[in-house]
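Undergrad: just to be clear, the model below is a prediction. Sequence and coordinates:
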Amino acid sequence: MASATDSPRNSPEPDRLTWSKRFSLTQRILAVNLFALIALAGGVFYLDSFRDRLLEQRQGQARVGAVMMADALSVAERRGLPGEFEALAARLGQSTGARIRIYREDGRLILDSWTRTGPTFRLRDPAQEPWRKDAARFLDKIIEFFGSAPRYDAYVEPVTDARAAWPEAEAAAGVGPHTAFAALRRAPDRTVIVNAAAPVAGTGDVLMVTLDTRDITRVVRSERLTFFLIFLGVLALSLLLSSFLARTIVRPLRRLSIAAQRVKLGRAREVTVPRFAKRRDEIGALGRAVADMTQALRHRMDATESFAADVAHEIKNPLASLRSAVDTLGAVKDPALQAQLLDVIRDDVLRIDRLITDIAEVSRLDAQLARTRFEPVDVGQMAATLVRIAERAGLPRGVKIAYARPEPGTAIATGDESRLSQVVRNLLDNAISFTPDNGVVLITVMRAGDKVMMRIDDDGPGIPAGMHEHIFKRFYSERPESESFGKHSGLGLAIAGAIVHAHDGSITALNREQDGVIAGARFVVTIPAAP
């Protein structure tokens, strides 16, 4: 109880997740799991940029190769052996997989390595290929569109092959040796073709090397397929995990929400709140906490209804007596009888006032204790002070109070001193009212282990059989015969019990016996001692 009251306020923490309020928990779980998929999908676009870098590298290699081939052919040309020149071009094209073409200074084609070796690569007609290739090319278009890939001109073999048909060859015709120009073009099947042109030194001729990059396209598509299969696997796993989390988190929370809504509407007296007894996680703890809270709320509602009925019953009796006395007063002429009726009216008004005061005290008790900060209280010193106050105010019928003091500083408890004082006063009033003339009320306070115990004994008739628990209920009306009716509201012991329980303590009532005969009642209060 003390820990619950230490907090100065119970204001909820503000909800800062304003941006996500419109999304359900299931959608958030799915979004978190899909985040990794989005990162994985980014790998596909990384492959696209990786392919562009490979093409740039291949283009640079083509430039270097064109310069080296031009130098080699220049040597062969200077030796004046045309057959060796053509054979060298064929061997170079065969070994590199390239197509080597040489154009004269006037732009005519004078040598094509494919005339001797045959095609070293083949341009495919998309109309002749299976649907899988069409799907691959369509995927290439989509990825290149979103990946902002560079756009290449179409690769088309001219009807008349001449240097003028190739801008890179034209550019190489007017420069010095060891310089090359290259261009990338896209074939109909979307394979990128690399053209590199370099001048042949000492002749005015231009050598052009043509390479395809089908190997790069094949590798990229293979890796892309691997990424796609991994993506599908991770997607399936993510959906399964999201479904599992939705079942284990969202569905229990939805059941708790429905049960809470039914409790709120109050259409059913008993609402079964799922407890999730087998779960040992936070959802299980939440379910059990909500079930316990609902049960406590139900008990409190029952107690409130019962308390309201008891209040109505207790106030109705003095009101009936008051009404009867007031109605009779107008018809009575005897002064003595009128004075008697006025005494009845006065007693009834005092009784109603006492009832209302005690009922208000009971109503405020729980709320006040919930806000109270518990502090160390010397119960021994507090009881001594209350005994002195009672003795100075005067004890009725010659009753005396005997106090067995504890060792100074030993009976220190943690609690609210004003409320604990109220417990002592109520128990003292109860003991004094039941103690016969010239009797003794004995108060004992002591430290017992980690508890502080207070015992109050009286010399009265004791507690009726079977009433040891009922006397702590509200409006319990068993009073001594010598006491005039209506002097107590029947709430004193109920208030004392509520205060003790709010301090995590206990209060019990029993009969004292002497030689087998009831010698009075004994009330025992125990509350936790201060550390």
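TA: Alright, I've got the coordinates. Here the structure is a predicted model, which is why all the values come from computation and not from measurement.
Undergrad: switch to C-alpha atoms for all contacts and neighbour counts from now on
TA: Noted.
Undergrad: all helices of the stretch 401-531 of the chain, in order?
TA: 417-434, 492-502 (DSSP state H, counting those that start in this stretch).
Undergrad: tabulate these (CSV), appending distance to residue 164 and mean neighbour count.
TA: Below are those laid out as CSV (distance: least, C-alpha to C-alpha, whole Å; neighbours: other C-alpha atoms under 10 Å):
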stretch, distance to residue 164, mean neighbour count
helix 417-434, 108, 19
helix 492-502, 102, 21
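Undergrad: of all those, which one is nearest residue 271?
TA: helix 492-502 (27.5 Å; C-alpha to C-alpha).
Undergrad: same for the closest one, what does it pack against?
TA: helix 335-371, helix 417-434, strand 506-514 (3 or more C-alpha pairs under 8 Å, 6 or more residues apart in numbering; DSSP states H and E).
Undergrad: okay, those, which one's buried deepest?
TA: Stretch with highest mean neighbour count among those: helix 417-434 (a mean of 19; mean count of other C-alpha atoms under 10 Å).
Undergrad: that helix to helix 335-371, inter-axis angle?
TA: Orientation of helix 417-434 against helix 335-371 (axes from the mean of the first three to the mean of the last three C-alpha atoms, to 10 degrees) gives an angle of 140 degrees.
Undergrad: buried stuff in the longest strand seen in the chain?
TA: Scanning the chain for the strand with the most residues, using DSSP state E, yields strand 517-528. In terms of neighbour count (16 or more other C-alpha atoms under 10 Å), strand 517-528 has its buried residues at 519, 520, 521, 522, 523, 524, 525, 526, 527, 528.
Undergrad: which of the residues in stretch 181-201 are buried?
TA: Residues 181-187, 189-201 are the ones in stretch 181-201 that count as buried (16+ other C-alpha under 10 Å).
Undergrad: among those residues, which are in strands?
TA: Reading strands off the buried residues of stretch 181-201 with DSSP E, I get 181-186, 192-199.
Undergrad: second one coming, line it up with the first:
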Amino acid sequence: MAPDTASPMTADSKRPEGSIAEQEEAPLVWSARWSLTTRILAVNILAIILFGGGFFYLDTYRSRLIDTRMEVMGDQLAQLDEALEAARPDQRHHLIGEFTRATESRLRFYDAGGRKIDDSFAHAPPTYTLRDPELQPWKRDAARAMDRGIDWIVGAPAYPDFEEPRVDQGTAWPEVVEAMKTGEAASRFRYAPERTPLLSATRIVDLDTPEVMLMTLNARDITKTVRAERFRLAVVVAMVLIASVLLSLFLARTIVRPLRKLARAAVRVRLGRAREVVVPRLPSRRDEIGTLARALSDMTQALRERIDAGEHFAADVTHELKNPIASVRSAIEGLGRGTTDAQRAQLLAIADEDVRRLDRLVTDISDASRIDAQLSRTLFEPIDIGLMIESMLAGRAARAGQDGPRPRVAFARPRKGTTLVMGDGHRLERAIDNVIDNAISFSPQSGLVCIAATRLGDEVHIRVDDDGPGIDPAQREAIFRRFHSERPNGEAFGRHSGLGLAIARTIIEGHSGTISARDRDDGQRGASLLITLPAREGHEAEG
């Protein structure tokens, strides 16, 4: 048993070229297999990922801080160089100590051969200490791991790790070697063991002999600032991500769940396993999904009514065909038992009449079953109802002698061009002809059938009045049902199929019009059938 959400119809099902579905919407290729929930989540999470691009900005921000700090270190070394030149030799250590305490740095001096000749840490307590990460709590390890992860995501440069040289001499420091070769200041950025910036800058000083001054600084404040900003950004991104996921799930719930209900109901309707499948109408929804639900519900109801009508029609056809077939069968059986030529001739006449009745029934039944489908494919064109009725009545007048005595027909012809409608001329002529035939059949031979066509506002009214017995108010809707068999007294049985007015209503409604029965406006005895059709747009009635 197939699940009630599965359908054998697939996207690869054959459709005619140039179909509306192909013209209006191109197929989704990359996301064709994604559910709506997945798509909503993907779109919103992608937006959060783009928002998370702020981490790239923080990496640039850190680089700017480091570059600025190195520039400041260069300026500070220049100022110290000027101060050392102006100071007495006995003030040198005091000046260096004050400088390193103020800048929290370390100063070393190397001669031209690379030998260390002075170190600020040798004359005063260290201004910074490189911390051993093995002795720090796990939170610091986690912070460093996050730093490495973010650096990998943003593609930060891989800076080298810092290690104190085992033999402290100028050749162990690349920036010192570079300064000695070029005679210009040089700087470097390294990571201390605890992954904080270790910045170094050099300057050539010319006291008694040329020396290279090396300034190193453990800029923990840069790491602290960047980590604080990253934490704030991460908190914001996490909050927005949670809110986005929750809102996405809510949006998916309000969209996907009703669509699934509609899909299940549609599949049950298709499978036909439940006679009365309730398609949810979602009356509280005023959006496109609510409109879709109500449209599907109305479509299902219309489909059910059409199926019921087809079943009733088949039953009515079976019933109507049984009588003439039984009569023909009886006449044929009687032929074998007939003893005189007169009896056999009578039976043959009955059989012939029944065959004609069957032919009339089959023709009308065929027309009644095809009209809906044919009208849906027909291209409507402008039709002048007045000219159409006039032409129909001229044809009837030419056949008047062949049909025997008939009631007179009077037509109040409208002004030319005032009763224009859009429609199928052949079908409209058939509908009006059926109505006129009905009026003539109920009118006495000396009676009068009055026909009028007028333009009233945006509608064209066609009224057919007869001199017959009239229509009981309780039967005014029933006369338009198929195979309605209430006929005037004295009419030969089987002359009419009972489909004439039913076919007329189908045609009129296929033209967005109406047909109804009522009493005559002049109060005389008889019935009046009124047909209303939409007038052709852009054509007003003439004065």
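TA: Ah, there it is. Being a predicted model, the structure only gives us computed values, none of them experimental.
Undergrad: circling back: for the helices and strands packed on helix 492-502 of structure 1, give me TSV that also has distance to residue 378 of structure 1.
TA: Converted to TSV, these look like this (distance: least, C-alpha to C-alpha, whole Å):
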stretch	distance to residue 378 of structure 1
helix 335-371	19
helix 417-434	9
strand 506-514	18
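Undergrad: quick one: map residue 157 of structure 1 onto structure 2.
TA: By TM-score structural alignment, residue 157 of structure 1 lines up with residue 164 in structure 2.
Undergrad: swap in residue 408 of structure 1?
TA: Aligned partner of residue 408 of structure 1 by TM-score structural alignment: residue 416.
Undergrad: what does residue 92 of structure 1 give?
TA: Matched by TM-score structural alignment, residue 92 of structure 1 corresponds to residue 99 in structure 2.
Undergrad: which secondary structure element is home to that match?
TA: Taking DSSP states H and E as the criterion, residue 99 of structure 2 maps to helix 92-103.
Undergrad: before we move on, the earlier item: wait, which of the ones in strands among the buried residues of stretch 181-201 of structure 1 is closest to residue 431 of structure 1?
TA: residue 192 (106.3 Å).
Undergrad: so how far is residue 151 of structure 1 from the closest residue to the closest one other than its chain neighbours?
TA: The shortest distance from residue 192 of structure 1 to any non-neighbouring residue, by C-alpha to C-alpha, 6 or more residues apart in numbering, is to residue 186 (4.4 Å). As for residue 186 of structure 1, its distance to residue 151 of structure 1 is 9 Å (criterion: C-alpha to C-alpha, to the nearest Å).
Undergrad: next up, the contacts around residue 32 of structure 1.
TA: If you count contacts by C-alpha atoms under 8 Å, 6 or more residues apart in numbering, residue 32 of structure 1 has none.
Undergrad: then residue 344 of structure 2?
TA: Per C-alpha under 8 Å, 6+ apart, neighbours of residue 344 of structure 2: 334, 335, 338.
Undergrad: again, only using 10 Å
TA: When the contact criterion is C-alpha atoms under 10 Å, 6 or more residues apart in numbering, the partners of residue 344 of structure 2 are 331, 332, 334, 335, 336, 337, 338, 350.
Undergrad: centroid residue for structure 2?
TA: Residue closest to the average C-alpha location in structure 2 (C-alpha atoms, centre = their mean): residue 288, at 8.5 Å.
Undergrad: before we move on, back to that, and the longest strand of structure 1, what does it pack against?
TA: Under the contact definition 3 or more C-alpha pairs under 10 Å, 6 or more residues apart in numbering; DSSP states H and E, strand 517-528 of structure 1 sits against strand 412-415, helix 417-434, strand 440-448, strand 451-457, helix 492-502, strand 506-514.
Undergrad: for the fourth one, which helices and strands make contact with it?
TA: For strand 451-457 of structure 1, the helices and strands in contact under the criterion 3+ C-alpha pairs under 10 Å, 6+ apart are helix 379-393, strand 400-404, strand 412-415, helix 417-434, strand 440-448, strand 506-514, strand 517-528.
Undergrad: what would these look like in JSON lines with distance to residue 169 of structure 1?
TA: Output for these, formatted as JSON lines (distance: least, C-alpha to C-alpha, whole Å):
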{"stretch": "helix 379-393", "distance to residue 169 of structure 1": "109"}
{"stretch": "strand 400-404", "distance to residue 169 of structure 1": "120"}
{"stretch": "strand 412-415", "distance to residue 169 of structure 1": "99"}
{"stretch": "helix 417-434", "distance to residue 169 of structure 1": "104"}
{"stretch": "strand 440-448", "distance to residue 169 of structure 1": "108"}
{"stretch": "strand 506-514", "distance to residue 169 of structure 1": "105"}
{"stretch": "strand 517-528", "distance to residue 169 of structure 1": "100"}
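Undergrad: hang on, the match of residue 157 of structure 1 packs against residue 172?
TA: Yes - between residue 164 of structure 2 and residue 172 a contact is recorded at 9.1 Å, counting by C-alpha atoms under 10 Å.
Undergrad: so which of these two has more stuff around it?
TA: For residue 164 of structure 2 versus residue 172, neighbours defined as other C-alpha atoms under 10 Å are more numerous around residue 172 (14 against 10).
Undergrad: gap between the more buried one and residue 178 of structure 2?
TA: Relative to residue 178 of structure 2, and taking C-alpha to C-alpha, residue 172 of structure 2 is found at 11 Å.
Undergrad: swap in residue 156 of structure 2?
TA: From residue 156 of structure 2 to residue 178 of structure 2 the distance is 25 Å (C-alpha to C-alpha).
Undergrad: same thing with residue 470 of structure 2?
TA: Counting by C-alpha to C-alpha - residue 470 of structure 2 and residue 178 of structure 2 are separated by 120 Å.
Undergrad: between these two, which one's more packed in?
TA: Each of residue 470 of structure 2 and residue 178 has its neighbours counted (other C-alpha under 10 Å); residue 470 has more, 21 against 16.
Undergrad: before we move on, the earlier item: show me what the next helix or strand after the helix holding residue 99 of structure 2 is packed up against.
TA: Next in sequence after helix 92-103 of structure 2, counting helices and strands by DSSP H and E, comes strand 106-111. Contacts defined by 3+ C-alpha pairs under 10 Å, 6+ apart place strand 106-111 of structure 2 against helix 92-103, strand 116-119, helix 174-182, strand 197-206, strand 210-218.
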